[in-house]
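Enquirer: Predicted structure and sequence below. I'll ask about it afterward.
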Amino acid sequence: MAPYISSFVESKTRKGIKGEDIKWILYELDRHLAEKGHQACYIDRISYDSWYHATCGNKQVSTVYQKVSVMRRFLIYMGNMGLECYVPRLPRKHKSEYVPYIFTENEIKGLFAAADNLRVKEHHANSLMMVVPVLLRTLYSTAIRIGEAINLRNKDIDFEKHVIVLDNTKNGRQRLAPLNESLEKVLRQYIRYRNMLPVEGVMAPESHLFVNGLGHKLSKRGIGRYFRKLLQEANIPYKGHEEGPSLHNLRHTACVHSLVRMHRQGRDIYCCLPILSTFMGHVKVMDTEHYLRLTQNMYPEIIQMDASVTAGLGNLIAKSLLKVDDHGNI
């Protein structure tokens, strides 16, 4: 099976598709078949069912859909190579019921203030105190993902053109994140102090932009721990891993706040959504609508927009207003 798995992954990579998830799912398949002593150069119904029950049992619906989708594409690929395989039907696509947490403008100010006032009782060389304030402001100002932020290199910041160049994006496409005047000031200040670290190569173009006190790349887990401390300091309740608020909610919030600001400035909403979609790095405007989970109490002016524009957001707005009790009743 190895030649077919390798050629399938390579074919996806050549098309610009990130193959990490595909690699892991097919690695899981390869390991399962090896454990079962599978010798054939094809996969029949029995082999597929064995893999499915071993790797998809007790998994989230979205995870199962992803695994089966990759397997289905791989089995079709093998069929096109002349190896007749069993091709399963796709399960019903999972429709997420997740409603992201949208920070209020006062809560954002509270988070920034808490980050600026970070203190530790003991000095640790790998402390994140220097980087947390600028990282939060970057996430909120540019709406980039936390993974994109921690992968930024020094060369990706272009102060002359006032942009951040993002190469390692979720959809595999390069995009530019705009730098406003206030964020530029914060980044320049951070870089000036960061360059004082006694770390060789910290200023090199290929070195990471955001680093800890040892000059090492940041980790999502480490930033997440600091973020939960900031929530506590800002008196924002943390509801748990699944409910947040999370770092990624800064991206949701940036999207909502940007639309609100454009509306308050009297911008044409017909023009705002495509602009916002480009700002978020989305391929389709519909992808941006997913982020616009609004509450009437927070932003009543959005509800008053032209109905023809907000028709696509109606379901999202209505869903965010629903309350479910402990027994699942609405």
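Expert: Done, it's in.
Enquirer: Only C-alpha atoms from now on, for both contacts and neighbour counts.
Expert: Fine.
Enquirer: what ranges do the helices span in the stretch 201-330 of the chain?
Expert: Assigned by DSSP state H, counting those that start in this stretch, the helices in the stretch 201-330 of the chain fall at 220-233, 249-264, 269-280, 285-289, 300-303, 307-310, 314-321.
Enquirer: ok, and which of those has the densest surroundings?
Expert: Neighbour counts (mean count of other Cα atoms under 10 Å) averaged over each of the helices of the stretch 201-330 of the chain peak at helix 249-264, with a mean of 20.
Enquirer: List the buried residues of whichever strand or helix holds residue 10.
Expert: Using DSSP states H and E, residue 10 maps to helix 2-14. Buried residues in helix 2-14, counted by 16 or more other Cα atoms under 10 Å: 4, 5, 8, 9.
Enquirer: who's in contact with the third one?
Expert: By that I understand residue 8. Residues counted as contacts of residue 8 (Cα atoms under 8 Å, 6 or more residues apart in numbering) are 74, 77.
Enquirer: can you rerun that using 7 Å?
Expert: By Cα atoms under 7 Å, 6 or more residues apart in numbering, residue 8 lies in contact with residue 74.
Enquirer: The helices of the stretch 201-330 of the chain: which one's closest to residue 45?
Expert: helix 285-289 (35.5 Å; Cα to Cα).
Enquirer: dropping in the other structure now:
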Amino acid sequence: MELPPGWSALLEDYVAHLDAERGLSPHTVRAYRGDLVELARHCGVGPAEVTLPALRSWLSAMTDAGAASSTVQRRVACVRGFFGWARREGLVAEDPAARLTAPRRRRHLPRVPSRADVDLSLASVSARLSEGDNPLVHRDLALVEVLYSSGLRVSEACSLRLRDVDRERRALTVLGKGGKERTVPLGVPALRALDAWLHRRPEVAGPRSPETVFLGARGGAMDPRVARRVVHAATAGAGRGAETGPHGLRHAMATHLIDGGADLRSVQEMLGHSSVATTQIYTHVTSERLRQAFRQAHPRA
């Protein structure tokens, strides 16, 4: 289905702006482009003819269709960014999104695997080491250990390079969202598992293998989808209702750090959050646990 006149060229220019000037990830750029294509088809007019009521109608339609508040918020951010850019570039006379508001986002408290759950998951992967001589089992254990130890996003773990591992300092150099680089600590068990995998890595690597730490079965860079499958399989027995997979381990790492007394700013830096407000959800998680313990144990709760 063709877009109304004026959209195609403007979209391509905006996508180039997001990629080159704002440094957004390819996934985010694709999502924003898809949002704007949907908007163009809903409005049926060129960008310069879009009005605030038309934007509100678009948001209302997606809400009626069952879109989550987080999805609606992302799309509001998308159109604000787009029309703000178009107005600054002189491509539209007015910014119809300047007064567009998003619905209040509900605070979702992620249910994370407990320390015992994570220990069991790691033990189950370790047990597979004795079942055969497959170097990929060492990779899987190293991946799970690194994700839990350092709280990396799965995309960050898959793009981790050999030179990013600093054994002396027990740290990793990570390239996060927006091309921002950060240094995160690496625990002793994770370093031990990583060393074991890197010792076996040459058995998987080929002459054209990239310098990434984690490789796929054929020697290429490990695909994030494969990494997710590996972690989901490892954490399948986690506590009932707990979020599993790479993001579950990231949530667990942050929650367990704060439970153990780590300060919020340090956790923010380790996770690569641009705002401490994003990290504060983990204080809500631990507070909820305190309330549950109080209700269960206090005689006058």
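Expert: Looks like it arrived, so ask away. If you're wondering where the values come from, they're calculated on a predicted model, not measured in any experiment.
Enquirer: would you list the helices of the stretch 201-330 of structure 1 in CSV and tack on distance to residue 161 of structure 1?
Expert: Formatted as CSV, the helices of the stretch 201-330 of structure 1 follow (distance: least, Cα to Cα, whole Å):
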stretch, distance to residue 161 of structure 1
helix 220-233, 29
helix 249-264, 21
helix 269-280, 16
helix 285-289, 26
helix 300-303, 33
helix 307-310, 33
helix 314-321, 36
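Enquirer: what's around residue 208 of structure 1, how many residues?
Expert: Applying other Cα atoms under 10 Å, we find 22 residues neighbouring residue 208 of structure 1.
Enquirer: Quick check: it touching residue 218?
Expert: No: if you go by Cα atoms under 7 Å, residue 208 of structure 1 and residue 218 don't touch, sitting 8.8 Å apart.
Enquirer: Kindly tell me how buried residue 175 of structure 1 is, as a neighbour count.
Expert: 18.
Enquirer: Per the alignment, name the residue of structure 2 opposite it.
Expert: In structure 2, residue 175 of structure 1 lines up with residue 182, judged by TM-score structural alignment.
Enquirer: what secondary structure does that match sit in?
Expert: Residue 182 of structure 2 carries the three-state label strand when classified by DSSP: H, G, I helix; E, B strand; the rest coil.
Enquirer: so it sits right up against residue 172, yeah?
Expert: No: if you go by Cα under 7 Å, residue 182 of structure 2 and residue 172 don't touch, sitting 8.3 Å apart.
Enquirer: ok, then the element right after the helix ranked longest in structure 2?
Expert: Using DSSP state H, we find that the single longest helix of structure 2 is helix 69-88. Downstream of helix 69-88 of structure 2, the next assigned helix or strand under DSSP H and E is helix 115-128.
Enquirer: can you list the residues that contact stretch 261-276 of structure 2?
Expert: For stretch 261-276 of structure 2, using Cα under 7 Å, 6+ apart, the contacting residues are 151, 152, 176, 184, 254, 279.
Enquirer: wait, which of the residues you listed is closest to residue 93 of structure 2?
Expert: residue 176 (35.8 Å).
Enquirer: can you tell me which residues contact the closest one?
Expert: 156, 272.
Enquirer: Against residue 200 of structure 2, how distant is it?
Expert: The span separating residue 176 of structure 2 from residue 200 of structure 2 equals 27 Å under the rule Cα to Cα, to the nearest Å.
Enquirer: Report whether residue 174 of structure 2 is found in a helix, as I expect.
Expert: No: counting by three-state DSSP, residue 174 of structure 2 is not found in a helix; it is strand.
Enquirer: which position in structure 1 aligns with it?
Expert: Using TM-score structural alignment, the partner of residue 174 of structure 2 in structure 1 is residue 166.
Enquirer: same question, residue 222 of structure 2
Expert: Counting by TM-score structural alignment, the partner of residue 222 of structure 2 is residue 218.
Enquirer: Double-check that match against residue 148; I have them as touching.
Expert: No: the pair residue 218 of structure 1 / residue 148 is not scored as a contact, 11.4 Å apart, by Cα under 7 Å.
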